[in-house]
Every structure is written in structure tokens, then in C-alpha cells.
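Undergrad: Fold the following and give me the result.
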Amino acid sequence: MSDAALQVLDGTQLRGLDLSLGDGSFTGAAILDIAHSRAFSSLLRLSLPDSVKASALTRLRAPDADAFRSAVYAADKASDVLRDYITAIADELKDNPLVVSILDGSTLRLLLKDEDDFAMLAESLFTELDDEDEGKISKSEIRNALIQMGVEMGVPPFSEFPKLNDLLRKHGADGEEKLGQAQFAQLLQSVMQDLEEELSKENVVVIRNIQVLNGSKLRQLLANEQELNTIVEKVFREKVDARDGSSSTEIIRSYLEKNAKELGLPLLQAEVAAVLLYDGVFDDVITKEKDGDELDKEKLAKLVKDILQKFAEQLEANPVQQDLSYVEDELS
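TA: Modelled structure (predicted):
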């Protein structure tokens, strides 16, 4: 169950932003602050991660970030810098979109409304938290219960919503008094009711640990002849070393699956959509291989490029969202 449909921030929200500045001069630092403030208003009141800010600043190709921040710009030049920086943020989000959830209390409301769902949730949480199987847990375990519920069940991280600490104190849920399952459920219900009310008044936007694969990395790769040639060389070497009679397309597919993360492709095991994507691309590839014929290096290079181009086109048309926690587990 998810508190709200996932929303993708891909920079389009910034394209029509008001970039006007008043008269006078502005330091680079002041321009950045203005840009961040206006982006905040357009991006669901989400503060941009430092990584996005740093990448956008890099796109400006400022040779010295500290010198840029301390430099003073006249109004006309400051407007140009503001426009370029906002464009850089939008471009960064286009290449690496952020996936967010807006927590507005709706999922908590649904859980509380359905007595059976809430009873099952409370029982499950109590059982998980009762490590010693004593039939009792401390009041303070309510905090861990909320953490376990997480964003998927509409509970924001404590770091993103400090008012959660106030709610726990309000209900005395920070003590060590022991509670049975029924008492635990009653306390959890009270905390969830207050949290639902708070979130309905003050929504919380949370960045999810989800990567959007939209072909941007592949397009950069296809535009870089040196990197593309390196991949072709590796695929060609695997073809030369192959002893099982695999076709060129089979060898290419195997290589892409093994190096998916580095290439900007989805892990095949991560999503059903990834399996459909790979199958669709390779089913659609015309290899021009004749029975028993071998592709030379030049033809193999063209085939690799054609396949990567098809992946880029498909991902641009139908981006794949990939849970990064799953990816990290697979690669660890």
C-alpha cells in the first residue's frame, strides 16, 4: 500500500519558471539562493538534494565554485546566470529524475477506517517487535513500529518530520512501560490518528530510493565514440572467446545484462518491465546474421549500436523505475 502515487520530478516543472530579478548587483551565492527558492516552490516544496545542486553547478562549467559564489554580477549578467543555473537543474533532473511520494495522511486514513486491516497491521507489528515472545513490549517500541510502517504506509521518516517525536511524547510513547497486544494497538491507533491529522494539514514530500531509467545514460554513451568502441571491443572479445556456439545477439544480450547498471539499463531481475523491455528489443532486432556466418567487427559494432539505440528509444518512451535498494542488494 502506498500513501500516494509516485511522482517523477524530471525538470519540466522548472522550464517555465519566473527568472526575473530586480535592479542592482548580485553575488553568485545570492543567485544560487534565489534559484533554490524558486525551484523549491515549483518542485512540490521539496528542497533539492545537494547532489543535484552540485551536478547543476558543474554543468555551468564554473572553474572555481568558491570564486563563483563570491563573484558579483550586474543585474543583466545575474539574470543570465540565474537562467543558466535553473536550466542546468532542469537538465540534471531530466537525466536523473527524482521520484517522490507526497504523504498527506490518506493511507493512514484508509488503514484506520478499515478495522480488519488495522487489526492485522497492529498484530503483525506487535509480533515482529516482541523479540522475546513475552506477549508484552515497551511503549517506546511504537517508534520502531512507525519506522517499520515507513513511507509505503504513509509514515514519513523522523528526520523529515520531527513532529513525530512530539506526537510520541504527547501519548507517552517514549517510556518503558510494558504493553500487551491490545494496549499496543490502542496506542498505535491514537498516534496514527494524530499523525494523519498533522499530515493532512502539512504534507511531507519524501524522495524515494528509486531510479528512473529513461535512456539518458545510453544517449550519452552513443554520443561518445570512444566509450562505444570500448564496449564493442569487449563484446567482440567475448564472441571470439565463446565456445558454446552462441550467436552475436545472444552474446550482446549477455554482455548488456551483466553490465546493465554501468550502461544505464535496468537489472533484468529487478522488474517485470525490464524483462519485457529486453525481450522486446531483441525480438525486434534484425541481426542480418546468416546461418553459420560470423559477423566481423565492423558489422558487430553496428549491431551493438543499433541495439543500444533501440534501448534508448524504448526507455525514453517508457521509462523504467527501479528500486535502488533491490539493486544494491543484488550487487552486494
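
Undergrad: Going by C-alpha atoms from here, please, whenever you check contacts or count neighbours.
TA: Noted.

Undergrad: how much space is there between residue 250 and residue 303?
TA: Noted for residue 250: a distance of 12 Å to residue 303, by C-alpha to C-alpha, to the nearest Å.

Undergrad: I'd like the structure of this one too, to check against the first:
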Amino acid sequence: MSDGALRVLDGTQIEAVDLSLPEPDVIFSGAQILDIADSRASDSLFGLPLPELIRVSALSRIVANDADTFRSSEFTKDKASELFKDYIAAITDELKGDPLVVSILDGNTLRLFLEDEDDFAMLAENVFTDLDVEDKGKISRSEIRNALVQMGAEMGVPPFSEYPQLNDILRKHGADGEEQLGQAQFAQLLQAVLQDLAEQLSQNNVIFIQNIKIINGSKLRQLLANEKELSRVAEKLVQEKENSKSRSGNKEVLRGFLERNAKELSLPVSEADEAVVLLYDDIFADLGKEEHGESDKDELVRLLKETLQKFAEQLESNPVFQDFA
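TA: Have a look, this model is predicted:
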């Protein structure tokens, strides 16, 4: 698998997980059920631990009482097996609605750069130029750290937070001092560091969850199916319009409301994202006209439902990836 490529974990990876509980046990505590399920789900997700939010949301789907009570409760094997399967299914559903995006770094991209002299020379020159902010033609050895940060996962370099062994590599090559280096010296040091890193990654891949949100319309469909929650959103919209005393039309009011509450509603954020702005433009341009005899409030609520439905359809066909780092 090549570095920098993103892998989406959308629940399909754990659909084939072993759903049997250990044979010797007759009684299982809730904590045991969760631990076994979390472990098997993790094994299907490249060994990554399930994020806390996914686990909490999945558990809330199957547990009526509080989580602590469930963990301390004991269940017969048949009941435990039922709860185990339900919890795995809930995790799958949570990942379908809120997929994880991961990077798997194995050194391949770094080796491609290192094996092509021209590509590496250009990379080293560009990085050196970016780091030489005072245009002196020299930078300190310690700037290698910033060079690695600048290259990032897209170019095969894991974040220091996910791969602290980078610090050991830098120390090994003396890349933590203040000695001034010219471009050629910098390139030699960078090459040695990257060669060492590529070798280590080939032996032990680095896998980590990216802070990227995939907005695929799943949460919107859940909202549209939940009359109580949808009514709450509609009331909030109507109240905001009344409080603002805005003279804008309902479409303008609705668009402003959706853009301000995009994250809460699981809509893509339009700020600084031209493609998302165009998506909003297309959806609002396609909204229906006012219906005869419809009150202002009724029209606003109808437009809300119609708009959310259109977003759900568009996002299902063309999910939006947004970096919330």
C-alpha cells in the first residue's frame, strides 16, 4: 500500500468478524462482552483502537441503563451472545454513518523519492527554500525536524505524535544541533534521515486515524427519520428568524442557518471550501417555489426538510471529505 493514500474504514471491514464468544465461559459480565467486541473490531481495523465516541454511541444503542451498570452486570452465555452481536452491529452502523479515515505508511513513497535523484533533489531544494525564511542560504541542522513536518503523511512521513521514533532517528544523525548547513549539506542529511525512516517503516508500518470527516448524508437521513429531532431543528430555525427580524427571504435565512449549524447537522462546512459553496448554490437553486396558501413559517419548515433531503441525496452520491485539524 502506498504512503499518503487514505483508507476509509466504513464498517464493512468488521462485517465478517467472529461473532462467537469464548467456549469455556458460561457467565459473562458486560465489561467482558465489550472488551471482546472492541478487541475483535480493532483487529479488523488494522489494530487501531475504536475511538471513544464510536464506542459510546454504539453502546448507547443497545443499553437502556447507564454504561457502568451494564459493565458490572452479568449475563448468561445466550444473552451475552445476543448483546455481543448487537454491539458489533451497532459499531458497524456507527462507522457507516461516520467513517474513519486512516493513513498507512510503509516507506514506499519515501523510497520512490530517494531512488529518483531528480525528484529527491527537487524535494530537498524546495524544502530548503521554504525553511530558509531569511534567504541566507543556510539553515540550522535542527530544521530537519520542520522539514519532516512539512513533508507530512502525504509524502510518507508520519507525525511525530504518532511516531515518536522520529526523534531517535534525528538524534542518530545529529539533526538536533544548531550548526548551519548549506543546501547540499542539508540535502545529504535529509537523505540519510529519510533512508533510515523508510527502512523502519517497511519493518513496522505506521497506521493512524486522520482528522478528516467524511460527510456522506447518513447522519442527515437519520435526522430526517427522527421527527422529534427534526422538529427541534425546525423550531430553532423559526426562532432564529423571528429573533433576527430579518427581511431576507426564507431561502436566504435557511442557507445562513444551515451554514452556521453545519457541523451540528452533519452538513459540509462551506467556509474556505469553494466546492462546498458550489454544492450549496446548486441545492438552493433547485429548491421548489412557494406553495399556494402556505404560511411563512410552514414554508420555512418545508424548505428545511426539502433542503436536507437534497443534501442527503447529493452527499450519498458524492461524499465530502473535510479536514477538521
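
Undergrad: re earlier: just want to know which of residue 250 and residue 303 of structure 1 has more residues nearby.
TA: The neighbour count for residue 250 of structure 1 versus residue 303, taken as other C-alpha atoms under 10 Å, is higher for residue 303 (21 against 13).

Undergrad: which stretches of the stretch 1-150 of structure 2 form strands?
TA: Assigned by DSSP state E, counting those that start in this stretch, the strands in the stretch 1-150 of structure 2 fall at 6-9, 27-29, 74-76, 100-105, 139-140.

Undergrad: quick check: the longest one aligns to which part of structure 1?
TA: Mapped onto structure 1 using TM-score structural alignment, strand 100-105 of structure 2 spans residues 98-103.

Undergrad: buried ones in the one helix or strand residue 240 of structure 2 maps to?
TA: Residue 240 of structure 2 belongs to helix 227-244 when assigned by DSSP states H and E. Neighbour counts over helix 227-244 of structure 2 (16 or more other C-alpha atoms under 10 Å) mark 230, 233-234, 237-238, 241 as buried.

Undergrad: what's the distance between residue 265 of structure 2 and residue 108 of structure 2?
TA: Using C-alpha to C-alpha, residue 265 of structure 2 is found at 39 Å from residue 108 of structure 2.

Undergrad: who's more crowded, those two?
TA: A direct count of neighbours by other C-alpha under 10 Å for residue 265 of structure 2 and residue 108 places residue 108 higher, at 19 against 15.

Undergrad: okay but the more buried one is in contact with residue 4, surely?
TA: No: between residue 108 of structure 2 and residue 4 there is no contact under C-alpha atoms under 8 Å: 9.7 Å.

Undergrad: Between the two, which contacts overlap?
TA: Common neighbours of residue 108 of structure 2 and residue 4 (criterion: C-alpha atoms under 8 Å, 6 or more residues apart in numbering): residue 156.

Undergrad: Which residue ranges of the stretch 51-200 of structure 1 form helices?
TA: Listed in chain order, the helices of the stretch 51-200 of structure 1 (DSSP state H, counting those that start in this stretch) span 65-70, 75-95, 106-113, 115-129, 141-149, 163-170, 181-201.

Undergrad: need those helices in CSV with distance to residue 271 of structure 1, can you?
TA: Output for the helices of the stretch 51-200 of structure 1, formatted as CSV (distance: least, C-alpha to C-alpha, whole Å):
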stretch, distance to residue 271 of structure 1
helix 65-70, 40
helix 75-95, 20
helix 106-113, 24
helix 115-129, 27
helix 141-149, 23
helix 163-170, 33
helix 181-201, 31
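
Undergrad: out of the ones you listed, nearest to residue 220 of structure 1?
TA: Nearest of these to residue 220 of structure 1, taken as C-alpha to C-alpha: helix 75-95 at 9.9 Å.
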